[in-house]
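Colleague: Sequence below, structure please.
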Amino acid sequence: MQNSPSLEIALGAINNALRQHIHHYLSQASIHLSGPQSQLLVLISDRPGSCARQLGTVAGRDKATVTRHLAALVAQGWVTRHTDPNDGRRQILALSADGKQLLAKVKKARADAYRQVFSPLESNDKAALVALLEKCRNR
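Modeller: Predicted coordinates:
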């Protein structure tokens, strides 16, 4: 009887599958964004008034990495930054008009990728998986 894969191997394989599927579905939709850039676009939409540090916390990425990905999104004209009137050190992020138009295609591509990877799971299994992962993340 073959041993079950370790948690490390199983999570690594799922992470790789998600990255590959996200890349595939973004490319198929002619969206030239990386997986992390597409995730940030969605997070900016879902969390109005956020800054890079806050998005990094939600995404589990360090601020420097988030800032690098955001620079590309700003350069493409999909994201805007403006200084927080209450804290001059903080840059508030928002989607531009072009970013808002791109968002629907990005959300569909990402949803298709997740649906593909997690299709073997029933809804209650997905909810349980999310709860377990959040428990680890919020330790």
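
Colleague: contacts and neighbour counts: CA atoms only from here.
Modeller: Fine.

Colleague: in which helix or strand would I find the residue nearest the centre of the chain?
Modeller: Nearest residue to the geometric centre of the chain (CA atoms, centre = their mean): Q39, 2.4 Å. Assigned by DSSP states H and E, Q39 belongs to helix 35-46.

Colleague: buried stuff in that helix?
Modeller: 35-45 (16 or more other CA atoms under 10 Å).

Colleague: Would you pull up how far the helix or strand containing L133 lies from the middle of the chain?
Modeller: For L133, the enclosing helix or strand under DSSP H and E is helix 123-137. A distance of 17 Å separates the centroid of the chain from that of helix 123-137, by CA atoms, centre = their mean, to the nearest Å.

Colleague: Likewise for stretch 128-139?
Modeller: Centre-to-centre, stretch 128-139 and its host chain are 17 Å apart (CA atoms, centre = their mean).

Colleague: To compare with the earlier structure, here is another sequence to fold:
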Amino acid sequence: MDQAATAEQGSPLLQDQLCFALYAASRAVTARYRPLLEELGLTYPQYLVMLALWDRDSVSVRELGAALQLESSTLSPLLKRLEAGGLIHRERRADDERSIAVRLTRAGSDLREQARTVPAAIGEAMGLTPEQDATAKHLLRLLTANVTHG
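Modeller: This is a model prediction of the structure:
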């Protein structure tokens, strides 16, 4: 590791902190999503839930929480709001009364078509090449795994 990189890791300066770069990037990206998602009637966390359900309808709350890396106490209010909005339905699983299945309603399924333009709009706003996009995702997943399991 070179001397400049070592100095930055121990630097007390805000602009040298990886945590701040992640925080600022996350806020900027989430803010860019906001107007696109308002047209769909969704918040960013609700959009993430819908993405997970569009990928795989009928999942347990536990599976959904694991996929989104959310605690039940955070996920439950999101699901209640989506259910009140007519986008999902929750019901006890027949094969396991302790487990609750989350399913898309017709309106929830139909919303997927309206949301198809969101990823491209965000991708364009980010301005990354396909290689940079893949590298960024790889590094962020690695960082998450390292911090979570380290």
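
Colleague: one step back: tabulate the buried residues of helix 35-46 of the first structure (JSON lines), appending distance to Q91 of the first structure.
Modeller: As requested, the buried residues of helix 35-46 of the first structure are exported to JSON lines (distance: CA to CA, whole Å):
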{"residue": "G35", "distance to Q91 of the first structure": "23"}
{"residue": "P36", "distance to Q91 of the first structure": "19"}
{"residue": "Q37", "distance to Q91 of the first structure": "18"}
{"residue": "S38", "distance to Q91 of the first structure": "19"}
{"residue": "Q39", "distance to Q91 of the first structure": "19"}
{"residue": "L40", "distance to Q91 of the first structure": "15"}
{"residue": "L41", "distance to Q91 of the first structure": "16"}
{"residue": "V42", "distance to Q91 of the first structure": "18"}
{"residue": "L43", "distance to Q91 of the first structure": "15"}
{"residue": "I44", "distance to Q91 of the first structure": "12"}
{"residue": "S45", "distance to Q91 of the first structure": "15"}
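
Colleague: so which of the residues you listed comes closest to A75 of the first structure?
Modeller: Distances from A75 of the first structure to these, taken as CA to CA, are shortest for Q37 (12.2 Å).

Colleague: Name the helix or strand for T80 of the first structure, please.
Modeller: Going by DSSP H and E, T80 of the first structure is in strand 79-84.

Colleague: Over in the second structure, find the residue span that strand aligns onto.
Modeller: Using TM-score structural alignment, strand 79-84 of the first structure corresponds to residues 88-93 of the second structure.

Colleague: got the buried residues for that stretch?
Modeller: Those would be 88-90, for stretch 88-93 of the second structure by 16+ other CA under 10 Å.

Colleague: Then stretch 74-94 of the first structure?
Modeller: Within stretch 74-94 of the first structure, the residues that count as buried by 16+ other CA under 10 Å are 74, 78-81, 90-94.

Colleague: Show residues contacting stretch 46-65 of the first structure.
Modeller: Here stretch 46-65 of the first structure makes contact (CA atoms under 8 Å, 6 or more residues apart in numbering) with 40, 43-44, 66-67, 70, 90-94.

Colleague: Distance to A13 of the first structure added to the residues you listed, as TSV?
Modeller: As requested, those are exported to TSV (distance: CA to CA, whole Å):
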residue	distance to A13 of the first structure
L40	22
L43	24
I44	28
V66	24
T67	27
L70	27
R90	37
Q91	36
I92	35
L93	32
A94	33
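
Colleague: which residues in the second structure form helices?
Modeller: Assigned by DSSP state H, the second structure shows helices spanning 3-9, 18-38, 44-55, 61-68, 72-84, 106-115, 118-126, 130-149.

Colleague: tilt between the second one and helix 130-149?
Modeller: Using axes from the mean of the first three to the mean of the last three CA atoms, to 10 degrees, the inter-axis angle of helix 18-38 of the second structure relative to helix 130-149 is 120 degrees.

Colleague: What angle do helix 44-55 and helix 18-38 of the second structure make with each other?
Modeller: Inter-element angle recorded for helix 18-38 of the second structure and helix 44-55: 70 degrees (by the same axes, to 10 degrees).
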